[in-house]
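**Q** got a predicted model here, sequence first, then my questions.
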Amino acid sequence: MHLASLRLPAPAKLNLMLHILGRRADGYHQLQTLFQFVDHGDELGYAVRDDGRIVLNTEIVGVPHDSNLIVRAARALQVESGCALGVDIWLDKRLPMGGGIGGGSSDAATTLLALNHLWQLGWDEDRLAGLGLGLGADVPVFVRGRAAFAEGVGEILTPVEPPEPWYLVVVPQVSVSTAEIFSDPLLTRDSKPIKVRPVPEGNGRNDCQAVVERRYPEVHNALKWLGKFTEAKLTGTGGCVFGAFPSKAEADKVSALLPDTFAGFVAKGSNVSMLHRKLHSL
């Protein structure tokens, strides 16, 4: 990334709860979920080009250049803003694909915010989040960068301030297809909406968990293992699972015991994303 003039993080997110209220006529699901960021993620580098080309210089196995969400985000912003500039992009990929921690959506959001800055477009957060929604339901939460209670398909966001513990995130060696989980006939789709604000304690379940555990034994095993030390939960549609700890030392201690069949990382929960903290310091 030595050629990059701007480097920014693309943080992971956790869904502290995820309830599915029903399926809409367009096939999307009505959700209620609680997003929180963690201080761990991908890193992207950017350098402006004056020939208008959008070039991702990092190859992602199995993802063609033009269908990568990073490239699609850059092109969408270029088209909508009428900007004649282009960009070179480098990606240091640390977040697993199909992990439910928002890797692709976070990369896309970081790209929108980075190019708004580098191309000096002056777009506000609402406009960027609106463009982001067309790329994926999780993109707006990363654009806004604040822990949030999300409703609708995940686009109606209310900022919240949950506790910020340390987390151990366990990464089973599987890539879970979100579409596959949401189309499973056994998925719970009739959770009662939570009307109370802030969201009351004890609503921490994830309606996708039973389906994911049934389809992916590795995720079931990860939940079972982590559950010996703390309450273990699935994030998003998986496959990553996580548990909260009161200190880094305690999370590190359990992380050191991880079996070879799992990867994992320890990270601090954060109600303001590390991307936004970095942007504010520019």
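**A** Nice, thanks for sending it over. Numbers count the residues shown, from 1 in each chain.
**Q** from here on, contacts and neighbour counts on C-alpha atoms
**A** Fine.
**Q** wait, doesn't residue 11 sit right on residue 44?
**A** No. Counting by C-alpha atoms under 8 Å, residue 11 does not reach residue 44; the two are 10.7 Å apart.
**Q** now the helix ranked longest in the chain, how far from the centre of its chain.
**A** In the chain, taking DSSP state H as the definition, the longest helix is helix 103-118. Offset of helix 103-118 from its chain centre (C-alpha atoms, centre = their mean, to the nearest Å): 12 Å.
**Q** which helices and strands sit right next to it?
**A** Contacts defined by 3 or more C-alpha pairs under 8 Å, 6 or more residues apart in numbering; DSSP states H and E place helix 103-118 against strand 6-23, strand 29-49, helix 69-81, helix 125-133, helix 139-144.
**Q** want to compare, so here's the second one:
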Amino acid sequence: MTAPPLRHPWPAPAKLNLMLRVLGRRPDGYHRLQTVFQFIDRQDRLFFKPRDDGRIRRTSNLAGIPEESDLVVRAARLLRDRAGSGLGVDIRVEKQLPPGGGLGGGSSDAATTLVALNRIWDLGLSESELTELGLMLGADVPIFVYGHAAWGEGIGEVLTPIDLPEPWYLVLVPQCEVATAAVFSDEELTRNSAPITIKNFIAGDDRNDCLAVVRRRYPEVSAALDWLATVGRPRLTGTGACVFCTFATVAQARAACSMAPPRFSAFVARGMNRSPLSEVSRV
């Protein structure tokens, strides 16, 4: 597979957190975590048009996301300044992933921007250098640069590749956005879980320590989890708002999706151990 031509899209896939344990709070206020990331075949699409005047612009209008605070703009500027480049770019973002949904949409867009512009601007930064820049933008950006399903530790940036089954997922999108910072600052959040191993996870220990807090704070998420329990085993990705359950076949997932209440957006997606961004960038 070759890298996309300049006018063709670069993928920014979603992820699911298949487990999330909070081990403790660090002196800097961040939390020590254990988690498992897997990609799904739902994605945003980004288009890049290089400029030679050093300007970085987002040409798409994204409701509720000012250009100056958009992670794609911040990522492009960070990369340009890190490399000492005089180049610029126009960036168009076609959004499919909901904000505040726990699918990593903004972080994935930022990672795709780093990876694509490193290639387009011919900067030659290594994956580890891009990962370091990504961590400056957010704890979820490194997994999207890394590009493989992974066991995550630290604040989610210490990654170990893991090969998982690639099932079909039914994902519900409640009509709310979850404030991750509010969940992690909640006094009732479990912060002292004992660490587990990959073997423990594979054996079925896949709880999410944020679940109880998110249920209490966000009734729409709680309602989505309750409905999913009628068709499968409901789970929360990250701090949500999105919830999901697993099916062995696409037919089973689509049948369940067809029964989802209209109050929730719902879609079916395939689990993927390798990111489509990784496929186009490592040629």
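**A** Nice, thanks for sending it over. This is a predicted model, so every value here is computed, not measured.
**Q** and the TM-score between them?
**A** Taking TM-score structural alignment, normalised by the length of the first structure as the basis, the two superposed chains have a TM-score of 0.96; 279 aligned residues with a C-alpha RMSD of 1.3 Å.
**Q** comparing residue 11 and residue 44 of the first structure, which shows the higher neighbour count?
**A** Neighbours per residue (other C-alpha atoms under 10 Å) separate residue 11 of the first structure from residue 44, with residue 11 holding more: 29 against 22.
**Q** map that one onto the second structure.
**A** Matched across to the second structure, residue 11 of the first structure falls on residue 13, judged by TM-score structural alignment.
**Q** quick one: the closest residue to that match other than its chain neighbours from residue 185 of the second structure, how far?
**A** Nearest non-adjacent residue to residue 13 of the second structure, counting by C-alpha to C-alpha, 6 or more residues apart in numbering: residue 43, 4.0 Å away. Relative to residue 185 of the second structure, residue 43 of the second structure is positioned 29 Å away (C-alpha to C-alpha, to the nearest Å).
**Q** the residue nearest to residue 13 of the second structure maps to what in the first structure?
**A** With TM-score structural alignment as the criterion, residue 43 of the second structure matches residue 41.
**Q** its match contacts residue 11, doesn't it?
**A** Yes. Using C-alpha under 8 Å, residue 41 of the first structure is in contact with residue 11, at 4.1 Å.
**Q** can you check which residues contact both of these two?
**A** Shared contacts of residue 41 of the first structure and residue 11, defined by C-alpha atoms under 8 Å, 6 or more residues apart in numbering, comprise residue 103.
**Q** show me where the stretch 101-250 of the first structure has strands.
**A** Assignment of strands within the stretch 101-250 of the first structure using DSSP state E, counting those that start in this stretch yields the ranges 148-152, 156-159, 166-172, 233-234, 241-245.
**Q** name the helices or strands packed onto the shortest one?
**A** For strand 233-234 of the first structure, the elements it packs on are strand 241-245, judged by 3+ C-alpha pairs under 8 Å, 6+ apart.
**Q** the strand it packs on versus strand 6-23: what angle between them?
**A** Going by axes from the mean of the first three to the mean of the last three C-alpha atoms, to 10 degrees, strand 241-245 of the first structure is angled at 110 degrees with respect to strand 6-23.
**Q** packing partners for strand 241-245 of the first structure?
**A** Counting by 3+ C-alpha pairs under 8 Å, 6+ apart, strand 241-245 of the first structure packs on strand 166-172, helix 217-226, strand 233-234.
**Q** where in the second structure does that strand align, residue-wise?
**A** Going by TM-score structural alignment: strand 241-245 of the first structure matches residues 243-247.
**Q** kind regards, and thank you for your time.
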